[in-house]
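> Okay, predicted coordinates and the sequence, questions at the end:
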Amino acid sequence: MPHHRLIALLLTAGLASAQAVSPVRLSLMVSLVERVTVDGKATEVLKANPGNVLPGSELSQVVTVRNTAAKTLLNVPVTLPLPKSTVYLAPEPGVSAVAAHTEFSANGGKTFAPAPLKKKVTVTENGKAVQKDVEVRPSEYTSVRWVISELRINEPLKLGYRVQVR
């Protein structure tokens, strides 16, 4: 897939699956992360809605969640799939979701668990096949899900992560 179309895919894929919960409105902001030096200090500049990204580019994805219902909602799941042309890097710095529990999936969103994820692999030891639990690398994550314990009426909550374009 051409990388200039990645942004459109991020917006449609992420928001389509995340807005499955009706009274919850989501707004996704995708920004290109650039590292620059200002007055001798290294800093980051976020360029919103970049028109073109190249392999190796780092993107910030921040979703603003808002409850439009007439009451506080409890245990609200918000799921964003990671596009196949990116790899998960880390949570978005400065966006803390104290009211949300973060989980990850490495199987296309079939199952979720807190990091670090584990998977079973078969290895040969002393001529025998044995099952072992190994840690899943964050680059293997396919989806991120936050479960918001309490989402108050019309109060925005920001959630986010960083990805790198393959």
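Thanks, I have the structure now.
> C-alpha only now, for contacts and for neighbours.
OK.
> Now do the end-to-end distance for stretch 78-90.
Stretch 78-90 has its terminal residues 17 Å apart, counting by CA to CA, to the nearest Å.
> Oh, that last question was meant for stretch 80-88, not what I typed.
Looking at stretch 80-88, the gap from its leading to its trailing residue is 12 Å under the measure CA to CA.
> also this one, for the comparison:
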Amino acid sequence: MTELFEQFDCDTQHRMQAIFSSIFVLQNRMQTAGEKLQTEISMKQWLLLAMTECCPEPRTLTNIGNLMGCSRQNVKKLALALEKKGFVHLLLSSNNSVLVQPTEEVQRYAEEIGERHMKALSLLFSDFSEEEIGQLFSLYSKLYVGLERIESYVEELD
């Protein structure tokens, strides 16, 4: 990855391309490392559980999918796998949407794997000061705003 950043550190356009590409590389590498860190569920299943915790009521497949940035169908596939493992219950609501309800198994798993997750986060951000973490958080917020502009642009193309 160092070579990519050195090669593309010549002007703003190339830097933007390197950042864009590196987001996908980071995602792939973090998923691979994460699935070695925790073997009971996949990283995408873990993300679904994490987003379910953050999701305001009702915790439907659609609402969780919106938080995760993926389709209702993808969330359903992940949720069905988690249901088989005892991590969630899928319930049909009165308006025919599917609700995701975490079970006590999530708490057990969080307690079991929590120390590993905290160590992994510590290792990932060990070269950052608190100020830099705040800056990165702010910059990521700006990436999401830019992504929303791309999504609007794509909708206009249709």
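Perfect, thanks for sending it. Note that the structure is a prediction, hence the values are computed from the model and not measured.
> so what number do they get for TM-score?
Taking TM-score structural alignment, normalised by the length of structure 2 as the basis, the two superposed chains have a TM-score of 0.26; 79 aligned residues with a CA RMSD of 6.0 Å.
> Can you list the buried residues in the strand or helix carrying H89 of structure 2?
If you go by DSSP states H and E, H89 of structure 2 is part of strand 88-92. Of all the residues in strand 88-92 of structure 2, those buried under the rule 16 or more other CA atoms under 10 Å are V88, H89, L90.
> Closest one of those residues to H117 of structure 2?
Lowest distance from H117 of structure 2 to those (CA to CA) belongs to V88, with 20.6 Å.
> Contact partners for the closest one?
Applying CA atoms under 8 Å, 6 or more residues apart in numbering, one finds that V88 of structure 2 lies in contact with A79, L82, V100, Q101, P102, T103, V106.
> The same query, at a cut-off of 10 Å, please.
Counting by CA atoms under 10 Å, 6 or more residues apart in numbering, V88 of structure 2 makes contact with 49, 52, 79-82, 99-106.
> quick one: the helix or strand hosting L48 of structure 2 to chain centroid distance?
Using DSSP H and E, L48 of structure 2 sits within helix 43-54. Between the mean C-alpha point of helix 43-54 of structure 2 and the mean C-alpha point of its chain there is a distance of 7 Å (CA atoms, centre = their mean, to the nearest Å).
> Show me which positions of it end up buried.
The neighbour-count check on helix 43-54 of structure 2 (16+ other CA under 10 Å) flags M43, K44, Q45, W46, L48, L49, M51, T52 as buried.
> what's the angle from that helix to strand 88-92?
60 degrees (axes from the mean of the first three to the mean of the last three CA atoms, to 10 degrees).
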